Structure formats: C-alpha cells, structure tokens
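[1] coordinates only, sequence not included:
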C-alpha cells in the first residue's frame, strides 16, 4: 500500500485502511494524485469532446447522421470503458446519462435506442446534471429554473420561520448557509 489512513471524529478513531489502488479521499495530496491518475483519459477516445472537471467527466459527440451517431457513441463509450477498467475505475451508472441535444426545429419523432456498454444499459434521458446545472435536451433550462425555484422556496420558508424568533445575526448566518 502507498498510503494508510484513518479518520478521527472527536475521540473516536476509525480503524486504519490501506489504499492499494485509486486515490484516497480527503488526503492533502488527493486532488493532485487524482489529476495525475486521470490525465491520460482523453487518449481513450479518438473523436468527440471529453470534458474533465474535478472528478466529473462528460463526453459529447455529434454527427449529422443519426445511425452513425449511435454507432460512434457505442464505439467511443466502449473505448472509455476499456480505459476505466484498465485503470481499475468504475462508471457510476446512477450518474451516467445519455442525452440527445437538438434544436426544437430539428427534433424528430425517432428516439435514441438504448446503448449497451459493458454490463450496463444507457437509456436516453431528457436531461442531465452537469456541474450543478440541469441541462435538458432542447437547452431550454426549464428544468434548471424549476430546481432553483424549489431550492429557493424551501430556503425562504426556513428564513421566514426563523425571522419570527431569531436575531438579525442568526438570520444572516442562516441566509449565508442556505
């Protein structure tokens, strides 16, 4: 093992665990080690656009021919899966989305087929979360706006409740915490 780690919470200390592969979370060197670990992932694909931000990875690809696009997605996704397996990493299936972006005027009635990659099946999704932004298939941002309104409504409800019995300092602390 290249690193042994345990965590402390108050007087409780977890048992020590050895990290044999990957990058230990919460370590000082973790972010740098992670970047070194994944810096060659763009070499895994030979077309499309791979976007890396911290531990989020997104892949986009375009093609005017729908059948060719589905084939390209399958091939490039297979390359990515091979890279992940070679580097002993796994796809988070719950966070992996297949979204077809289009202009409203160019929308067809034909839907994308499911794409099977390795042991999992990707079904088309109407939207995906990308770095906190909900992006829908026609880039209308309605889903994102609804998400922000919902979050603001619950925060406003809490602040209104607190306002009846809290000081201005407590309200400001709660406001900045929301």
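    Received it, and whenever you're ready, just let me know what you need. Remember, it's a predicted structure, so these values are computed and weren't measured experimentally. Residues are numbered from 1 along each chain as shown.
[2] from here on, just use CA atoms for contacts and neighbour counts.
    Noted.
[3] now the strands for this protein?
    Counting by DSSP state E, the chain has strands at residues 3-5, 8-9, 12-13, 17-19, 49-53, 56-60, 115-117, 120-122, 127-130, 133-136.
[4] burial of residue 140, as a residue count?
    For residue 140, the count of nearby residues is 13 (other CA atoms under 10 Å).
[5] which residue ranges of the chain form helices?
    30-38, 66-86, 142-163, 168-177 (DSSP state H).
[6] winner for burial among the strands of the chain?
    Highest mean neighbour count of these: strand 133-136, a mean of 18 (counted as mean count of other CA atoms under 10 Å).
[7] can you name every helix or strand that that one contacts?
    Contacts defined by 3 or more CA pairs under 8 Å, 6 or more residues apart in numbering; DSSP states H and E place strand 133-136 against strand 127-130, helix 142-163.
[8] how does it look with 6 Å?
    Counting contacts by 3 or more CA pairs under 6 Å, 6 or more residues apart in numbering; DSSP states H and E, strand 133-136 is packed against strand 127-130.
[9] next one for the comparison:
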C-alpha cells in the first residue's frame, strides 16, 4: 500500500562526511551541557534497546518492592520521522543554544529537499519535502532526538524512550488513583504530540498494570502481556510469555540446523548457530535469565548442541559445550552478561567500606 512506503535518503559520500562532522560537534555540545534526556536510549553510544528495557523493569521492580501497583502505557507514533515540522525543530535547536551560522547550516540542510517514488521501474515526478528528517542520513537520528527531547518535561509521569517508542510509567498504592494518573499522563502526552504535530497510533498504543496482588479485580486489557523493543512483559514479570516466544524462534532455528547439517561443514553450522540461535539467548538475558521459565530455553540449547554433536536425545552434552564447541551454557551467558554490566558500571555500586568500617574476615 502507498501509505506504507518509507522514504529513504540516498546520501552522497561527500555529504556523509560533512554530516558526520556536524553530528560529532552537535552531539559533543549536547553531552557536555547535559541537554539530552537521560532516559532516551535511542541512537546514542553506550545505549541500546536492552538498556531501555532494563531501566523500565528496574523502575517497575522498585515500585513492586514498595508494595505499589505499577501502570504503564506504551505509545506508538505514526511515521514519526516523516512528520517532523522543520520550524518547530529550528525553534528547539535555538532554545538549546544552536544559533547563528550553525542553525542556518541545519536549516539549509533540511529545506528545499526533493523526493520521488519508484515502483516497478516507473518513477513519479519530484515533490518538495515540507516536513520530516531524511531517514538514512547521518544527522537524521540526532535531529529527531532533539525534536522529542522536551517530551518528559511536559508529562508528569516517568517516561522511557527509545527514539519514537515512548513508555509512560506511573505508580500508586491504590489502583483507582493509578488509573487516574495513567489517564492524565496519556492526555498530557497527547497534548504534547498535538502541539508538535506528531500523531499517536491509537490501535497500537497499549496499557498494562504490574502487580503481585492476586486480589485486584483488573480488566483483561490491563493484564495482557505487551511487547516492547523485542521483550514481552507480563503483569507479574514471570517472563513466561517472553520465554515461550524465544522457544518458538529457537525451534525454527533447530529445524534449519537439522537441514543444514548434511549440506555444510561444521564451521558453517557453528556460524549459523551463533548468528541465528545464540543471539536469542543473549538478548535481554539479564532480565529473564534467572527466572524459572528460562529452563525451557536451556533445554532447546541442549537440543541444538546434541544435534551439532551427533548425540542422542538423552546423551550428556556437557563435553560438547566446554571442550568441543567452546559454547557457553545459558547460565554461563547470564553470569557473563552480569559481570560485563558490573565492570561497565563499577562506580554505581557501593563497596562495603562505605556501608560499615568493621572487618568482615
């Protein structure tokens, strides 16, 4: 359908070089002056979808530990990058201190651009681009981050963003007051989007309530699992729906491995394992890796190892993990990912010297 087409900018090499220089200077300025919202995880170094989910889940767990009920609204936008109003973007850049020649350079970059559509070797006439940031360019992601950067200032709830994927989070000990908070937060978000000419996709916007209390009488629409950035969240954070989704993906990969086993050499088979199987084990494992449901994933991993090692279904595959294939088990991947996290964030942890001064040995 024509409405599903997404314009992609084919950027010349020289333009990429100039854009890269502009981006590095702009990003450095925003970081040094602490201008970017801390919970924006999209298109930034050392940020990722996994870290966005971890930030959200940590906030949910913190509220649940305080015996609160947590409500969340997952907002989906319609073609957010294509409807960015240039005049509003220029005003925001000016507000953040990008003025004079620098602002004029960005204005020149965005104005008087032309686009066309080619379908089945038939091309349309050129049309002038009056809105949006050029997707496929170096500057596009950063300019969109600037455009949406003040969203959190206008919404009373906590918000976690990955580019245009926005999640609102409210907490309260009373579920009815929580519902009022969610309604107010969503209305504030709608007002901001309307003022900035962005459009919410009502059909894809979801709500979920997180609670350990089984006595609450909640509507089914508030307890259905939701999918955010590739992770399925259920109302009690059991991770069972997410693990079920992983197992379905792993079963398809095992089917492929079984077909490839007699067609390719072992090195190619191992590359297929790491390229299509291992990535599903690693993504978000710090969240679901210690849950009871993760045992099912480990069973599928052992099936894959036995398949590649020509072992029977009930035969031990421990030696194949450690000695033959040098593949980490699911538990080892979980431990490794946590060790990497601690190493990268060592300054955020409190040492025992800061808690007490007596010898523990």
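    Perfect, I can see it now. All values reported here derive from a predicted model rather than from experimental measurement.
[10] superposed, what's their TM-score?
    Once superposed, chain against chain, the TM-score is 0.79 (TM-score structural alignment, normalised by the length of the first structure); 165 aligned residues with a CA RMSD of 2.8 Å.
[11] the strands of the first structure: which one's closest to residue 101 of the first structure?
    With respect to residue 101 of the first structure, and counting by CA to CA, the nearest of these is strand 133-136 at 7.6 Å.
[12] that closest one maps to which residues in the second structure?
    Strand 133-136 of the first structure lines up with residues 231-234 of the second structure when matched by TM-score structural alignment.
[13] now do the matching stretch: everything it contacts.
    Under the criterion CA atoms under 6 Å, 6 or more residues apart in numbering, residues 225, 226, 242 lie in contact with stretch 231-234 of the second structure.
[14] run the last query once more with 7 Å
    Stretch 231-234 of the second structure is contacted by residues 224, 225, 226, 227, 239, 241, 242 when judged by CA atoms under 7 Å, 6 or more residues apart in numbering.
[15] from residue 175 of the first structure, how far out is the residue nearest the centre of the first structure?
    Centroid check for the first structure by CA atoms, centre = their mean gives residue 56 as the closest residue, at 4.9 Å. For residue 56 of the first structure, the distance to residue 175 of the first structure (CA to CA, to the nearest Å) stands at 28 Å.
[16] let me know how buried residue 271 of the second structure is, in neighbour terms.
    The local packing of residue 271 of the second structure (other CA under 10 Å) involves 12 other residues.
[17] quick one: it from residue 337 of the second structure, how far?
    Applying CA to CA, the value for residue 271 of the second structure to residue 337 of the second structure is 21 Å.
[18] quick one: closest of the strands of the first structure to residue 153 of the first structure.
    Of the strands of the first structure, nearest to residue 153 of the first structure by CA to CA is strand 133-136, at 17.8 Å.
[19] the closest one against the second structure, how far on average?
    Taken over the aligned residues, the distance from strand 133-136 of the first structure to the second structure averages 0.8 Å (mean CA distance after the TM-score superposition for the first structure).
[20] could I get the strands of the first structure as a markdown table with distance to residue 90 of the first structure?
    A markdown table is the format used below for these (distance: least, CA to CA, whole Å):
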| stretch | distance to residue 90 of the first structure |
| --- | --- |
| strand 3-5 | 21 |
| strand 8-9 | 28 |
| strand 12-13 | 29 |
| strand 17-19 | 16 |
| strand 49-53 | 16 |
| strand 56-60 | 12 |
| strand 115-117 | 12 |
| strand 120-122 | 11 |
| strand 127-130 | 19 |
| strand 133-136 | 23 |
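[21] residue in the second structure matching residue 93 of the first structure?
    Under the alignment (TM-score structural alignment), residue 93 of the first structure pairs with residue 202 in the second structure.
[22] any idea how many residues pack against the corresponding residue of the second structure for residue 175 of the first structure?
    Alignment note (TM-score structural alignment): residue 175 of the first structure maps to residue 273 of the second structure. For residue 273 of the second structure, the tally of surrounding residues (other CA under 10 Å) stands at 20.
[23] check residue 237 of the second structure too.
    Neighbours of residue 237 of the second structure under the rule other CA under 10 Å: 20.
[24] quick one: map the residue nearest to the centre of the first structure onto the second structure.
    Aligned partner of residue 56 of the first structure by TM-score structural alignment: residue 165.
[25] return the distance of that match relative to residue 87 of the second structure.
    Distance, residue 165 of the second structure to residue 87 of the second structure, using CA to CA: 23 Å.
[26] what's the closest non-adjacent residue to residue 122 of the first structure?
    residue 115 (5.1 Å; CA to CA, 6 or more residues apart in numbering).
[27] correction: residue 276 of the second structure
    residue 253 (6.6 Å).
[28] sorry, back to before: which non-adjacent residue is nearest the residue nearest to the centre of the first structure?
    Residue nearest to residue 56 of the first structure in three dimensions, not counting chain neighbours: residue 131, with 7.7 Å by CA to CA, 6+ apart.
[29] same question for residue 297 of the second structure.
    residue 247 (6.0 Å).
[30] residue 70 of the second structure now?
    Once flanking residues are discounted, residue 70 of the second structure sits nearest to residue 171: 4.4 Å by CA to CA, 6+ apart.
[31] rewinding a little: count the neighbours of the residue nearest to residue 276 of the second structure for me.
    By the criterion of other CA under 10 Å, residue 253 of the second structure has 17 neighbours.
[32] corresponding residue for it in the first structure?
    If you follow residue 253 of the second structure across to the first structure using TM-score structural alignment, you land on residue 155.
[33] check residue 104 of the second structure too.
    In the first structure, nothing lines up with residue 104 of the second structure, judged by TM-score structural alignment.
[34] again with residue 153 of the second structure
    Residue 153 of the second structure maps onto residue 43 in the first structure, by TM-score structural alignment.
[35] quick one: that match from residue 49 of the first structure, how far?
    11 Å.
[36] go on, residue 106 of the first structure?
    From residue 106 of the first structure to residue 49 of the first structure the distance is 22 Å (CA to CA).
[37] now do residue 122 of the first structure
    According to CA to CA, residue 122 of the first structure stands 19 Å off from residue 49 of the first structure.
[38] residue 138 of the first structure now?
    Taking CA to CA, one finds residue 138 of the first structure at 19 Å from residue 49 of the first structure.
[39] circling back: next, count neighbours for the match of residue 93 of the first structure.
    Neighbour number of residue 202 of the second structure under other CA under 10 Å is 11.
[40] stretch 59-76 of the second structure aligns to what range in the first structure?
    Aligned by TM-score structural alignment, stretch 59-76 of the second structure corresponds to no residues of the first structure.
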